[in-house]
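*Asks:* Let me see the structure of the following:
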Amino acid sequence: MMPAFRTRALSLGLTAAALLAGCGEKSAQTATLAPAEIETGTACVLDGMLLADYPGPKAQIHYAGQEQPEFFCDTVELFNTLLAGEQARAVRAVYVQDMGQADWEEPRGHWIDAKAAFYVHGSKVHGSMGPTFASFAQRADAEAFAGEHGGQVLAFGEVTKDMVDLRGGALHDSHM
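*Replies:* The predicted structure is shown next:
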């Protein structure tokens, strides 16, 4: 039989080892959740459009059990996917571009947590699929954009399914 102090020491040692192992696992997990950058051939998961060829904010979802994120050429597609009733996959991270920093015509980088972002809905400025949600890290940037281009500033949780119709520009194109 082991003395009580040795049993406690062994127990503490195993607990410390488990915590350290968990920390290493969490660090590796966090590293895989970093936003991926758009490359020349990066395509939208829904329609195959090359992201680098179109203006406006882009988005990406990192799903559990999937090594690479799925990209979207427009924030409307992102919200439509996230708000779909049949969405059953576990989401580990969601990123959008901060249009307060990125170039609207050729957005690169400037990824931010989509759930912490502010969105301008209903502006006159269009993204790759027509009307879009302009995404911003700072509320002040979103309000300035809305002041210049129209629209309403919303938090992530205020976007509803009826706002994310994927027919996009086709609804507003009188030439079709």
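*Asks:* C-alpha from now on. contacts and neighbour counts both.
*Replies:* Noted.
*Asks:* Spatially central, which residue of this structure would that be?
*Replies:* Closest to where the C-alpha atoms of the chain average out (Cα atoms, centre = their mean) is residue 95, at 2.2 Å.
*Asks:* Longest helix in this structure, by number of residues?
*Replies:* helix 4-32 (DSSP state H).
*Asks:* Can you mark which positions in it are buried?
*Replies:* Buried residues in helix 4-32, defined by neighbour count with 16 or more other Cα atoms under 10 Å: residue 32.
*Asks:* Would you map the helices across this structure?
*Replies:* Going by DSSP H, the chain shows helices at 4-32, 75-83, 139-149, 168-172.
*Asks:* Second input sequence below; structure requested for side-by-side comparison:
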Amino acid sequence: MIRYSKFFRSLLALAVLASALALSGCDKAAESASIAPVEIDRSTSCDLDGMLLSDYPGPKAQIHYDGQAQPAFFCDTTELLNTLLAGEQVRAIRAVYVQDMGEADWDHPEGHWTDARSAFYVFGSQRHGSMGPTVGSFAKEADAQRFAADNGGKVLPFAAIKPDMVDLSGGAKHDSRM
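*Replies:* The predicted structure follows:
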């Protein structure tokens, strides 16, 4: 019978625990990567205001919350970004998608979902979405730059967006009478 020192047994136990933790981390990463965007249809409505997404131009968005079977949909990227950056946002998020307007038709966007946190955004363009002026979303920076050159606006990565840039107080066009 082989006798192992107390140190060796402790080291072996630590290695087994580290392997188990690494594998559980892989499961989480695989689970997150396996969350696919959900396509919208004629009945898909915005979680914030009930508007039907397919009735309006511009990029749409969706958040997949932990513990929720269906995603929360947004008819406008400004609403999504406001929700993500709001200080009171505490729900665990499994995935977030926006439509890639470098591929989707602005007036009738369908499909072409991309990860919202790796997307590029155009602020201040002349193009409107469901709530009036909106933020264009793009999977590729080059597409965002081309859109901004054609329609005006400034290109920013997700990490550069600040909450005051997507303030919803006052509603569309910041109507303070709402």
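*Asks:* Got a TM-score for the two of them?
*Replies:* Remark: TM-score between the superposed chains equals 0.81 [TM-score structural alignment, normalised by the length of structure 1]; 168 aligned residues with a Cα RMSD of 2.7 Å.
*Asks:* returning to what we had before: using a markdown table, lay out the helices of structure 1 together with distance to residue 50 of structure 1.
*Replies:* Shown next, in a markdown table, are the helices of structure 1 (distance: least, Cα to Cα, whole Å):
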| stretch | distance to residue 50 of structure 1 |
| --- | --- |
| helix 4-32 | 23 |
| helix 75-83 | 14 |
| helix 139-149 | 26 |
| helix 168-172 | 18 |
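*Asks:* Of all those, which one is nearest residue 129 of structure 1?
*Replies:* When the helices of structure 1 are compared by Cα to Cα, helix 168-172 sits nearest residue 129 of structure 1, at 5.9 Å.
*Asks:* Any buried residues in that closest one, and which?
*Replies:* 168-169.
*Asks:* Now which residue in structure 2 aligns to residue 157 of structure 1?
*Replies:* Counting by TM-score structural alignment, residue 157 of structure 1 corresponds to residue 159 in structure 2.
*Asks:* ok, that match to residue 6 of structure 2 distance?
*Replies:* Distance, residue 159 of structure 2 to residue 6 of structure 2, using Cα to Cα, to the nearest Å: 48 Å.
*Asks:* What's residue 70 of structure 1 aligned with over in structure 2?
*Replies:* So, by TM-score structural alignment, residue 70 of structure 1 is matched to residue 72.
*Asks:* can I assume its match is in contact with residue 47?
*Replies:* Yes: the pair residue 72 of structure 2 / residue 47 is scored as a contact, 5.8 Å apart, by Cα atoms under 8 Å.
*Asks:* Please say which of those two ends up with more neighbours.
*Replies:* Taking other Cα atoms under 10 Å, residue 72 of structure 2 and residue 47 do not tie; residue 72 has more neighbours (18 against 15).
*Asks:* quick one: contacts for the more buried one?
*Replies:* 46-47, 62-65 (Cα atoms under 8 Å, 6 or more residues apart in numbering).
*Asks:* wait, which of those residues is closest to residue 15 of structure 2?
*Replies:* Closest approach between the contacts of residue 72 of structure 2 and residue 15 of structure 2, by Cα to Cα: residue 65, at 33.3 Å.
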